[in-house]
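Peer 1: Quick check, what structure comes out for this input:
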Amino acid sequence: MTSMQSWKGVNFIHEFLEAFPVPTFIEQDARAGALAQTLFDHSVSSPNLAYYLVGEGVGLGVIEDGKLVNGTKGGATELGHLSIDVDGKPCECGNQGCLERYCSAVAIHEAMCQPPYARAFPEAEALNHAAACQLLFYRASQGEDLAAQLVERIASYVGYGCVNIVNAFNPSRIIIGDIVAGAGQPLLDTVLDIVKQRALPELKDGTQITLSHLPADATLMGAAAVAVSHFLDEPTRFAQLYRQRQGTNPGSR
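Peer 2: Reported below is the predicted structural model:
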């Protein structure tokens, strides 16, 4: 959690187990979002897909042959901290030029409050990140030049992320979701154009790129699915834990 450095040493599972009498699971938001796409969007049938989360942060969840790609420490597919400019903007993770610094909702809000865009959005400073993005996308849809220019610039960076996804993971489908997907078809058109120009020809032709049909907070649905899947995968283990708890707390239900 690069934006919350003081939480780096917190063992979340331990803290939640201390606070609540239920099993606790931790999952990265984009991977939870990928799971949500496969479970709750009936148009998704591919066993090999990438969920590209572009919200307050930028993340990626990859499902390969029906299984989430996690990595050794659960940190796989950290697309947001892939550097697209080695001399670019400093990132809280310690790197420079991270993708997240150019197309996340936070980066968009920051750009709206700086020249040359600030004069078009004098109200932006008083908004939260999501509301600022919604304002930008609305103004762009109404044909305002500066708004449309900024959306195209953002979409280009989202497209560079898609190029890296295509080349690195070769999924059959990339689904773009969360706050920035609210830019809609203009964003998708620019992304498709960037991928057409830059991705490996042998790979891009077999990759479908779409916007998510689920709401921006679909990761919450995915998080619930993560917990449910643990119970379904190991029902005996959790039945034993339940019986143990009943034994130590006979009055609990």
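
Peer 1: When you work out contacts or count neighbours from here on, use the C-alpha atoms and nothing else.
Peer 2: Noted.

Peer 1: who does the helix or strand containing residue 110 touch, helix- and strand-wise?
Peer 2: Assessed by DSSP states H and E, residue 110 sits inside helix 105-112. Judged by 3 or more CA pairs under 8 Å, 6 or more residues apart in numbering; DSSP states H and E, helix 105-112 is in contact with helix 100-103, helix 129-141.

Peer 1: How far does stretch 145-160 sit from its chain's centre?
Peer 2: 18 Å (CA atoms, centre = their mean, to the nearest Å).

Peer 1: Correction: the previous question concerned stretch 201-212.
Peer 2: Relative to its parent chain, stretch 201-212 has a centroid offset of 18 Å by CA atoms, centre = their mean.

Peer 1: got a list of contacts for stretch 74-90?
Peer 2: 28, 57-62, 69-70, 93, 95-101, 161 (CA atoms under 8 Å, 6 or more residues apart in numbering).

Peer 1: now residue 213, nearest residue through space, not along the chain?
Peer 2: Leaving aside its chain neighbours, residue 213 sits nearest to residue 41 (7.0 Å; criterion: CA to CA, 6 or more residues apart in numbering).

Peer 1: this one next, for a side-by-side:
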Amino acid sequence: MYRIGIDIGGTNMRVGIFDDGGNLVVKEKILTNAQEGATVAIKRLKLLINEVLNSKEVDKTQKIKGIGVGSPGPLDPWKGEIQSPPNLPGWDNIPLRQNLQDKYNLPVFLHNDANAAALGEFLYAYNKEVKNLVYITVSTGIGGGIISDGKLMLGDKGSAGEVGHIIIRPDGNMCSCGNRGCLEAQASGTGIFTRTQEALKNYDRPTILKNFDLLSSKEIIEAANLGDSFAKHIIEEVQMDLALGIVNIAHAYNPQKIVFGGGVMQSGDTFIQPVIERAREMILPSMAENLDFSVTKLGGDLGLFGAAALVDYFQD
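Peer 2: Take a look at the predicted model:
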């Protein structure tokens, strides 16, 4: 049987089909164009689903087990509604699950994209062998998903795992959630940019960052790697804040494995290794002893794998 995985993002919507062996048979993507509104975007998503289903790689005799959808939150997985994500403006209380069920007459499972990613790692990357796993995405924001004793932790509203909103510095940067010093505000791609932009206002010594008209976390990390003292100071502060967040996560959930994903992770070992080393120094020895850190094995397709994993997890 096949299962359909749908990864909805602020920039792209992606659709993939997976077989029983967890192999990605075919995938396609289109721009989300969220500003056009949910109704228009969902119509285009259905056209993309149909295109993938009709592709030559798909065996038309195979049945479809279900559809899994990973989406930015907030959302309600029980109602199957997307509820006003910041990067999907105008997507207010959209009953996406019912919409897709009515169209395709298949079971549909809608969950936060980070929770779905954690399931993708659990089912496809580690074949259920790692029973206690935390997935952390460090990108524009910071999110997470938690597998505890082989089960996805959801919480009362399906919002468990919001690790980006652990407060680590009460006097820190203002977060989009309204609090100060959240891990996301301190150590996400956006946080790196904001910290750098503010610090540059009062920095009167040479730094290669002053030569950039447009800055991003990638350029700032690269400048630090090149030895720019200003950029190194910023990144070292970010690494410490991320390490503090990881320590809190490790102490709260006692995982066997912490898996990293997201755009900032593309900066490589020079960024994440110091974070891991600092975190290990602060985690209780009994918890740190068997704790393993890694970057996702599923690469850029993790969102699709995670969405497909929803089908197997919630139907088996």
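
Peer 1: circling back to that earlier point, quick one: map the residue nearest to residue 213 of the first structure onto the second structure.
Peer 2: Under the alignment defined by TM-score structural alignment, residue 41 of the first structure corresponds to residue 125 in the second structure.

Peer 1: Tell me the spacing between that match and residue 198 of the second structure.
Peer 2: 40 Å (CA to CA, to the nearest Å).

Peer 1: In the stretch 1-150 of the second structure, mark out all the helices, start to finish.
Peer 2: Taking DSSP state H, counting those that start in this stretch as the test, the helices found in the stretch 1-150 of the second structure are 38-53, 96-104, 113-120.

Peer 1: Quote the end-to-end distance of stretch 21-31 of the first structure.
Peer 2: Start-to-end span of stretch 21-31 of the first structure (CA to CA) is 25 Å.

Peer 1: residue range for stretch 187-198 of the first structure in the second structure?
Peer 2: Counting by TM-score structural alignment, stretch 187-198 of the first structure corresponds to 271-282 in the second structure.

Peer 1: Reformat the helices and strands packed on helix 105-112 of the first structure as CSV; add distance to residue 197 of the first structure.
Peer 2: Formatted as CSV, these follow (distance: least, CA to CA, whole Å):
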stretch, distance to residue 197 of the first structure
helix 100-103, 19
helix 129-141, 24
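
Peer 1: just the ones you listed: most buried one?
Peer 2: With neighbours defined as mean count of other CA atoms under 10 Å, these peak in mean count at helix 100-103, which reaches a mean of 26.

Peer 1: post-alignment, it versus the second structure, mean distance?
Peer 2: Taken over the aligned residues, the distance from helix 100-103 of the first structure to the second structure averages 0.6 Å (mean CA distance after the TM-score superposition for the first structure).

Peer 1: got the contact list for that helix?
Peer 2: Against helix 100-103 of the first structure from outside (CA under 8 Å, 6+ apart): 54, 57-58, 80-81, 89-91, 107-108, 154-155, 157-158.

Peer 1: That one aligns to what range in the second structure?
Peer 2: Counting by TM-score structural alignment, helix 100-103 of the first structure pairs with residues 184-187 of the second structure.

Peer 1: re the thing from before, so for residue 125 and residue 198 of the second structure, which sits in the more crowded spot?
Peer 2: Remark: of residue 125 of the second structure and residue 198, residue 125 carries more neighbours, 18 against 10, as counted by other CA atoms under 10 Å.
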